[in-house]
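In: how would this look folded up:
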Amino acid sequence: MAISKNYGKMFDIQDLALLRILLQDSRTSLQDMGQEVGLSTTSCWNRIKRLEASGAIQGYTVKVNLAQLGYQDTVIVQVNLESHTDETLYEFGRTLELIPEVVEAYLVSGDYDYYIRIAVKDTRDYERLLREKLYKIPGIRHSKSSFVLRTLKKSDTPFA
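Out: Modelled structure (predicted):
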């Protein structure tokens, strides 16, 4: 079963199975992956290299438990800007990149212009971030903050 075309090649069920394994633990050995998906280690290696070359695998990283590092709270901030010029959008995005507590930011359609996910230690830390960083960004017309009470699902892909 093919799911995606990239560089003229189709990705199949075994490619997805390898991706699931790598998403769970990217240090899984080729031998263990081969046993789990029914392929030789060489076939696994070739498929992974093809996924990397196609851009389907963009890199390897670690998962970090932010709470263990002192960032107990996640805040979703919805922002409206006063202007929507290319320059304003570019500068706003560039400024967000400079704020370490901003872990994700999306330019969106709908009632707000941006959804921003922020990691903070507690409510006082969030208040500090608002005063010292977020509210100093020029061009914000309105913002609305919501503290995440519980994460029900978190996935980087729709198939893992």
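In: going forward, measure contacts and count neighbours with C-alpha atoms only.
Out: OK.
In: Span of stretch 103-114 from start to end?
Out: Its first and final residues considered, stretch 103-114 spans 13 Å by C-alpha to C-alpha, to the nearest Å.
In: Check which residues of it are buried.
Out: Buried positions in stretch 103-114, judged by neighbour count with 16 or more other C-alpha atoms under 10 Å: Ala105, Tyr112, Asp113, Tyr114.
In: Which ones among those map onto helices?
Out: Using DSSP state H, no member of the buried residues of stretch 103-114 falls in helices.
In: So of those residues, which two are at opposite extremes in space?
Out: Distance extremes for the buried residues of stretch 103-114: the farthest pair is Ala105 and Tyr112 at 12.4 Å, using C-alpha to C-alpha.
In: Let's see this one next, to set against the first:
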Amino acid sequence: METSTDLDRIDRKILHALQGDGRITTTDLAERVGLSTTATAERMKRLIREGYILGFTAELNPQKLGLGLLVFVEVKLDKTTADVFDAFATAVGRSPEVLECHMVAGGFDYLIKSRVRDMTHYRRFLADVILNLPGVRETHTYAVMEDVKDTHVLPLWA
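Out: This is a model prediction of the structure:
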């Protein structure tokens, strides 16, 4: 796969604009980046085809949906073997409550991100989901008190 060094200034402008507004029309995007609509549409197709754009989604308001508590959970496994890693990853993949899960280097094995209604629901999630994942030996939970910065916008310099 190509790296970001294969992108020119216009490609970066397109990506930057789409991160800010994924619903922007091709015509408006073309005006913003200084190309024709056809050239902009072709660049977007290429950026999708080459894997720079993974998809388009709507960002939902977790508060409005009753998912006001954001938690991060450190997970230590009882063994760090390929079969335990595979079983854990498979189980996490089937858990819709898990928003993100990252294998990390350091003092624990995985970092899980989840949103739940409140602490009562988190307690249930911990008991029913996290502690039942294969190989879990120990967890540490961090409940978020305030979002200081929360973005998925990648830093692109044109």
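In: Now, the buried residues of stretch 103-114 of structure 1 that are in strands?
Out: Secondary structure defined by DSSP state E assigns Ala105, Tyr114 of the buried residues of stretch 103-114 of structure 1 to strands.
In: any idea which of the buried residues of stretch 103-114 of structure 1 is the one closest to Gln31 of structure 1?
Out: The closest of those to Gln31 of structure 1 turns out to be Ala105 (C-alpha to C-alpha; 38.0 Å).
In: residues contacting the counterpart of that closest one in structure 2?
Out: Taking TM-score structural alignment, Ala105 of structure 1 has Cys101 as its aligned residue in structure 2. Residues near Cys101 of structure 2 by C-alpha atoms under 8 Å, 6 or more residues apart in numbering: Val92, Tyr110, Leu111, Ile112, Lys113.
In: what residue of structure 1 takes the place of the second one?
Out: Aligning on TM-score structural alignment places Tyr110 of structure 2 opposite Tyr114 in structure 1.
In: how close does the residue lying farthest from the centre of structure 1 get to Ser26 of structure 1?
Out: What lies farthest from the middle of structure 1 is Ser40; by C-alpha atoms, centre = their mean that is 31.5 Å. Noted for Ser40 of structure 1: a distance of 18 Å to Ser26 of structure 1, by C-alpha to C-alpha.
In: State the distance from Gln68 of structure 1 to Lys121 of structure 1.
Out: Taking C-alpha to C-alpha as the measure, Gln68 of structure 1 falls 11 Å from Lys121 of structure 1.
In: Check the contact lists of the two and give me the overlap.
Out: By C-alpha under 8 Å, 6+ apart, no residue touches both Gln68 of structure 1 and Lys121.
In: hang on, the earlier thing: turn the buried residues of stretch 103-114 of structure 1 into a markdown table, including distance to Arg150 of structure 1.
Out: As requested, the buried residues of stretch 103-114 of structure 1 are exported to a markdown table (distance: C-alpha to C-alpha, whole Å):
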| residue | distance to Arg150 of structure 1 |
| --- | --- |
| Ala105 | 19 |
| Tyr112 | 23 |
| Asp113 | 24 |
| Tyr114 | 21 |
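In: from the buried residues of stretch 103-114 of structure 1, which single one is nearest Leu152 of structure 1?
Out: Using C-alpha to C-alpha, Ala105 is the member of the buried residues of stretch 103-114 of structure 1 that sits closest to Leu152 of structure 1, with 19.6 Å.
In: Please say which position in structure 2 Ser26 of structure 1 maps to.
Out: In structure 2, Ser26 of structure 1 lands on Gly22 (TM-score structural alignment).
In: which one in structure 2 is aligned with Asp12 of structure 1?
Out: Checking TM-score structural alignment: Asp12 of structure 1 goes with Asp8.
In: my bad, should have said Thr42 of structure 1
Out: Thr42 of structure 1 maps onto Thr38 in structure 2, by TM-score structural alignment.
In: Same question for Glu82 of structure 1.
Out: In structure 2, Glu82 of structure 1 lands on Asp78 (TM-score structural alignment).
In: I'd say that match and Pro134 touch.
Out: No. Asp78 of structure 2 lies out of contact with Pro134 (C-alpha atoms under 8 Å); the separation is 9.2 Å.
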